[in-house]
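Undergrad: What shape does this take:
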Amino acid sequence: MENALIIGASGGIGAALSVALSERGVAVTGLSRSGDGLDVTDEASVSAALGQLSGPFDMIFVATGGLEINGQRPEKSLKDVTAQNMRDQFALNCIGPSLVLKHAPKLLPRDRRCIFVALSARVGSIGDNGFGGWYAYRTAKAALNQMIHTGAIELARSHKHSICVALHPGTVETPLTAKYAGHHPTVTPQQAATNLLGVLDGLTPDDTGLFYDWAGKRVPW
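TA: Purely as a prediction, here's the structure:
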């Protein structure tokens, strides 16, 4: 791999990925809201930012996302569901990565292995949901998973060597996740980046369109 584009490069996982890839000798281009004014929920912003890049990038990694948006905590009950939180969650966790995916094909090489990956979450799995709650976040991530799966089908037609996947990074140590980690094991952003890159190293185009966790195990849709 020679070149990588990290969307959300100022966040915990995005920054750690940038460092880990650079240490591998990969030329990393990073974009973020804080550093570049990129608003992934606004197509004009995405189009302008990606339109300035020439590529090709062997990897495009979308590391954006959020659990609490505008101070809204995950819902414990149906009575807590609001239209505004649903809109906010979809905008950041589904629409944002989807817009990047829309503009990604022209930045990916057609003649060799290339990767498009977006951070998802195990709680976005319908098949793995045994606890309920967290309605807006779960639903937005489930929608993102469908976008990745569907986009992978189309991308494979023009980019025969492409790998387009969703990844669950595990519970990563940040001030936000500290509220919700509970008894779940956590990892540092640096370890999460190492784990995720290790998973991607082992994937082939036959694995495109799938959903994996940090250990390389498939997560049910």
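
Undergrad: going forward, measure contacts between C-alpha atoms and count neighbours the same way
TA: Fine.

Undergrad: How about stretch 156-175, which residues are buried there?
TA: Residues of stretch 156-175 classed as buried by neighbour count (16 or more other CA atoms under 10 Å): 156, 159, 161-173.

Undergrad: First-to-last residue distance for stretch 4-20?
TA: 11 Å (CA to CA, to the nearest Å).

Undergrad: Following element in sequence after the helix or strand containing residue 102, please.
TA: Using DSSP states H and E, residue 102 falls within helix 96-103. Next helix or strand after helix 96-103 toward the C-terminus (DSSP H and E): strand 114-119.

Undergrad: So which elements touch that following strand?
TA: strand 59-62, strand 162-168 (3 or more CA pairs under 8 Å, 6 or more residues apart in numbering; DSSP states H and E).

Undergrad: one more to line up against the first:
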Amino acid sequence: MTSHLQQVNAALVVGASGGIGLEMVHQLLEQPTIHQIYATYNRSNDALQAISDSRLTQLPLDLTNEAQIATVVQTIQATTPALHLVVNCAGVLHTDAMQPEKSLRHLNPQQLSDYFLVNSIGPALLAKHLPPLLKQGDRAVFATLSAKLGSIGDNQLGGWYGYRASKAALNQLMRTTAIEYKRTCPNAIVVTLHPGTTDTQLSRPFQRNVPPDKLFTPQRTVRQLLLVIDQLQNSDSGEFFSWDGNRLPW
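TA: This next block holds a predicted model:
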């Protein structure tokens, strides 16, 4: 069976300055059939900037800025007629000034807003501007990294209000996008993906209780995600998948 990844000519990785996004760029560059890869970053990353490959174009992007999203899409359109793969790896769990809320008493409007801006609204705005690059007759995949913590049905422990809610909203926004894309971009498959707990800056403060066999390297995470992406069918559009290919409850 021919790999769908071997049919990808052009790809976009959003959030390539993060651990998973950077590794996604590396592994896509290992695919000789991919002729062009666009990688966006919101902060300087020496490892990303050190990549020297004529197929890679790096573009600055703040996913909360719609004008910048539009500019990135227009820049890609100027050189590439269509994208066959878009992977959005951007997301926020914590910063120096923001930590996941353990209780209702820790909630504040600004932090909730920050979670939703990056984890929910940004990807929806990206979906808004991508259709001109996804309308081609070939198969295309638009995959956004979500989190199992965004599953309402799987929530047994509580806490982490803003992160959970923003990822749940992301899942709904992408499922609704998938329904519209069936009319406007009928060959585009839209999914959200749970990457598993990956040893990156995002998860590092929260790894203490993670069993060693459940803490993945970025290399393993990306291999697993690309395998899931490669096996997607048109009927999978609008679904929420774990790193092992299993569907997750909403």
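
Undergrad: Quantify their similarity with the TM-score.
TA: TM-score for the superposed pair, counting by TM-score structural alignment, normalised by the length of the first structure: 0.96. Supporting figures: 221 aligned residues with a CA RMSD of 1.2 Å.

Undergrad: before we move on, back to that, the helix holding residue 102 of the first structure vs the second structure, mean deviation?
TA: Following the fit onto the second structure, the mean deviation recorded for helix 96-103 of the first structure is 0.9 Å by mean CA distance after the TM-score superposition for the first structure.

Undergrad: any idea how far residue 68 of the second structure lies from residue 13 of the second structure?
TA: 15 Å.

Undergrad: Which one of the two is surrounded by more residues?
TA: Legend: neighbour count by other CA atoms under 10 Å for residue 68 of the second structure and residue 13, higher for residue 13 (25 against 16).

Undergrad: list the contacts for that one?
TA: 21, 24-25, 37-40, 86-89 (CA atoms under 8 Å, 6 or more residues apart in numbering).

Undergrad: For residue 106 of the second structure, state which of those is nearest.
TA: residue 89 (27.0 Å; CA to CA).

Undergrad: Counterpart of the closest one over in the first structure?
TA: Per TM-score structural alignment, the equivalent position to residue 89 of the second structure in the first structure is residue 63.

Undergrad: do residue 41 of the second structure as well
TA: Per TM-score structural alignment, residue 41 of the second structure is aligned with residue 32.

Undergrad: Show the contacting residues for the nearest residue to its match once chain neighbours are set aside.
TA: Leaving aside its chain neighbours, residue 32 of the first structure sits nearest to residue 8 (4.6 Å; criterion: CA to CA, 6 or more residues apart in numbering). Counting by CA under 8 Å, 6+ apart, residue 8 of the first structure makes contact with 14-15, 30-33, 62-64.

Undergrad: Quick check: the aligned residue for residue 8 of the first structure in the second structure?
TA: Using TM-score structural alignment, residue 8 of the first structure pairs with residue 15 in the second structure.

Undergrad: Same question for residue 88 of the first structure.
TA: By TM-score structural alignment, residue 88 of the first structure lines up with residue 114.

Undergrad: What is the burial count for that match?
TA: Residues near residue 114 of the second structure, counting by other CA under 10 Å: 19.

Undergrad: need the helices for the second structure, in chain order.
TA: 19-29, 46-49, 66-77, 109-116, 122-129, 131-134, 161-184, 218-231 (DSSP state H).

Undergrad: possible to save the ones you listed as JSON lines with distance to residue 209 of the second structure?
TA: Shown next, in JSON lines, are these (distance: least, CA to CA, whole Å):
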{"stretch": "helix 19-29", "distance to residue 209 of the second structure": "20"}
{"stretch": "helix 46-49", "distance to residue 209 of the second structure": "29"}
{"stretch": "helix 66-77", "distance to residue 209 of the second structure": "37"}
{"stretch": "helix 109-116", "distance to residue 209 of the second structure": "24"}
{"stretch": "helix 122-129", "distance to residue 209 of the second structure": "30"}
{"stretch": "helix 131-134", "distance to residue 209 of the second structure": "41"}
{"stretch": "helix 161-184", "distance to residue 209 of the second structure": "19"}
{"stretch": "helix 218-231", "distance to residue 209 of the second structure": "19"}
